[in-house]
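S.K.: model the following, please.
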Amino acid sequence: MAKQTPDELFETQFLPHLDALYRAALSMTRNPQDADDLVQDTFLRAFQFIDKFQVGTNARAWLFRILTNLFINRYRRAKREPEKTSYDEMEDFFLYNRLQDAYVSGKSDTPEAAVLNKVQAEAIHEAIGNLPDEYRETVILADVNELSYLEISEILEVPIGTVRSRLSRGRRLVQRALWAFTEENPR
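M.R.: As a prediction, the model looks like this:
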């Protein structure tokens, strides 16, 4: 029997297992798009390392091992990464702008009075406590402990620019949480 080219080997040994790999990926990810990506990455990895495949061994098992390893690595990476949130849609001064709107519409005397009347210390602590870890650490160090950007940068071992962006995003998330609190707890 003549030796197969990588393309022929891929077509004869690997492609027949496409449906089974997709079903397994779908049961692992519970999301059709993620399953498609996982299968695609599996086949890409298999093609990249086709020279490592020993003809005559179980191609299906080899592909499932690749699929499983890729899934495990993604799961581990996802657990290490902070929750992803789109901050592009977040408005600067969210809380202040909502309070200013209330002032303009005659619902409060001043924005500051509205804050003092509606926001309780417990709500602030809860809003900060519910922040993702990296934002919570930064907000607590800056706004509660009043540390400088440089000090926070050294404590967290991140660049000052990262401190600034985390603090900005964290404050915006706190503002949104406080606004939600004021909406849910009118006086």
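S.K.: from now on I want contacts and neighbour counts done on CA atoms only, so please keep to that.
M.R.: OK.
S.K.: ok, longest helix in the chain?
M.R.: helix 160-184 (DSSP state H).
S.K.: and that helix, what does it pack onto?
M.R.: Counting contacts by 3 or more C-alpha pairs under 8 Å, 6 or more residues apart in numbering; DSSP states H and E, helix 160-184 packs against helix 94-104, helix 121-129, helix 133-139, helix 149-156.
S.K.: in the second one, which residues are buried?
M.R.: Spelled out, that is helix 121-129. Buried residues in helix 121-129, defined by neighbour count with 16 or more other C-alpha atoms under 10 Å: 123, 124, 127, 128.
S.K.: one more, please, to line up against the first structure:
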Amino acid sequence: MSSSVANLIEQRSRFLSFVQRRVHDRNTAEDILQMAYLKAVSNADTLKVGRSADAWFFRILRNAVIDHYRHQAVETRTFEPWEPGIEPPSTTPDLTPANLCPCVAKALHKVPASYREILREVDLQEVSLENYAKRTGITHGNAAVRSHRAHRSLREKLMDHCGSCAQAGCLDCTCRPSATRQ
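M.R.: This next block holds a predicted model:
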């Protein structure tokens, strides 16, 4: 196997040319080739005896080029600028206490105190998880777990209280609490 990998390294210029024809940028081609070499070395045990190491490595290179274009497409869509003068839509609802659905406020009182505390500080008062963790003397990871569990607990309380209205997010609450349902 190691002689196969050494043979692949000797053919570097051939492989670089192959990648560069597909990405049209030498630096990008170099990066892709290096990543492909890393993948080849770490997966050398998958090369079957008697099989062509070149064909195996070309498959790794083709997949690396495809991955490069996939990542590039995602970045382009993600970082695509908005047209000038158009404000991006707000994806976060206004969660100030005055705008909270009464059902959320009721459900919030039913979750354990430690969960209620993190929900109020992190979600309503927009304190960062890092600052919350420092203030309460817990690790950032512990704060993240507590936040996740608090959200799950609140969601369960809302589902018990509101039913299907909670599935819509309780942002435009029209539910009748389950206690008054017939």
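S.K.: got a TM-score for the two of them?
M.R.: Once superposed, the chains reach a TM-score of 0.44 (TM-score structural alignment, normalised by the length of the second structure), with 98 aligned residues with a C-alpha RMSD of 3.3 Å.
S.K.: among the helices and strands packed on helix 160-184 of the first structure, which comes closest to residue 70 of the first structure?
M.R.: Closest to residue 70 of the first structure of these, according to C-alpha to C-alpha: helix 133-139, at 26.3 Å.
S.K.: contacts for the closest one, please.
M.R.: By C-alpha atoms under 8 Å, 6 or more residues apart in numbering, the list of residues contacting helix 133-139 of the first structure from outside reads 82, 128, 129, 130, 152, 163, 166, 167, 169, 170, 171.
S.K.: and the helices and strands packed on helix 160-184 of the first structure as a markdown table, adding distance to residue 61 of the first structure?
M.R.: Output for these, formatted as a markdown table (distance: least, C-alpha to C-alpha, whole Å):
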| stretch | distance to residue 61 of the first structure |
| --- | --- |
| helix 94-104 | 53 |
| helix 121-129 | 46 |
| helix 133-139 | 39 |
| helix 149-156 | 44 |
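S.K.: I'd like to know which of those is closest to residue 67 of the first structure.
M.R.: helix 133-139 (30.8 Å).
S.K.: quick check: buried residues in the closest one?
M.R.: Judged by neighbour count (16+ other C-alpha under 10 Å), helix 133-139 of the first structure contains these buried residues: 135, 136, 137, 138, 139.
S.K.: same list (those residues) but as JSON lines, adding distance to residue 98 of the first structure.
M.R.: Below are the buried residues of helix 133-139 of the first structure laid out as JSON lines (distance: C-alpha to C-alpha, whole Å):
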{"residue": "135", "distance to residue 98 of the first structure": "22"}
{"residue": "136", "distance to residue 98 of the first structure": "23"}
{"residue": "137", "distance to residue 98 of the first structure": "26"}
{"residue": "138", "distance to residue 98 of the first structure": "25"}
{"residue": "139", "distance to residue 98 of the first structure": "21"}
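S.K.: now the angle from the host helix or strand of residue 115 of the first structure to helix 160-184?
M.R.: Applying DSSP states H and E as the criterion places residue 115 of the first structure in helix 111-118. With axes from the mean of the first three to the mean of the last three C-alpha atoms, to 10 degrees defining the directions, helix 111-118 of the first structure sits at 70 degrees from helix 160-184.
S.K.: next, the angle from helix 111-118 of the first structure to helix 94-104.
M.R.: 100 degrees.
S.K.: residue contacts, the nearest residue to residue 40 of the second structure once chain neighbours are set aside?
M.R.: Of all residues not flanking residue 40 of the second structure in the chain, residue 57 sits nearest, at 6.9 Å (C-alpha to C-alpha, 6 or more residues apart in numbering). Applying C-alpha under 8 Å, 6+ apart, we find residue 57 of the second structure in contact with 8, 36, 40.
S.K.: just checking, the first one touches residue 55?
M.R.: Translated: residue 8 of the second structure. No - judged on C-alpha atoms under 8 Å, residue 8 of the second structure makes no contact with residue 55 at a distance of 10.5 Å.
S.K.: more neighbours, those two?
M.R.: residue 8 (17 against 10; other C-alpha atoms under 10 Å).
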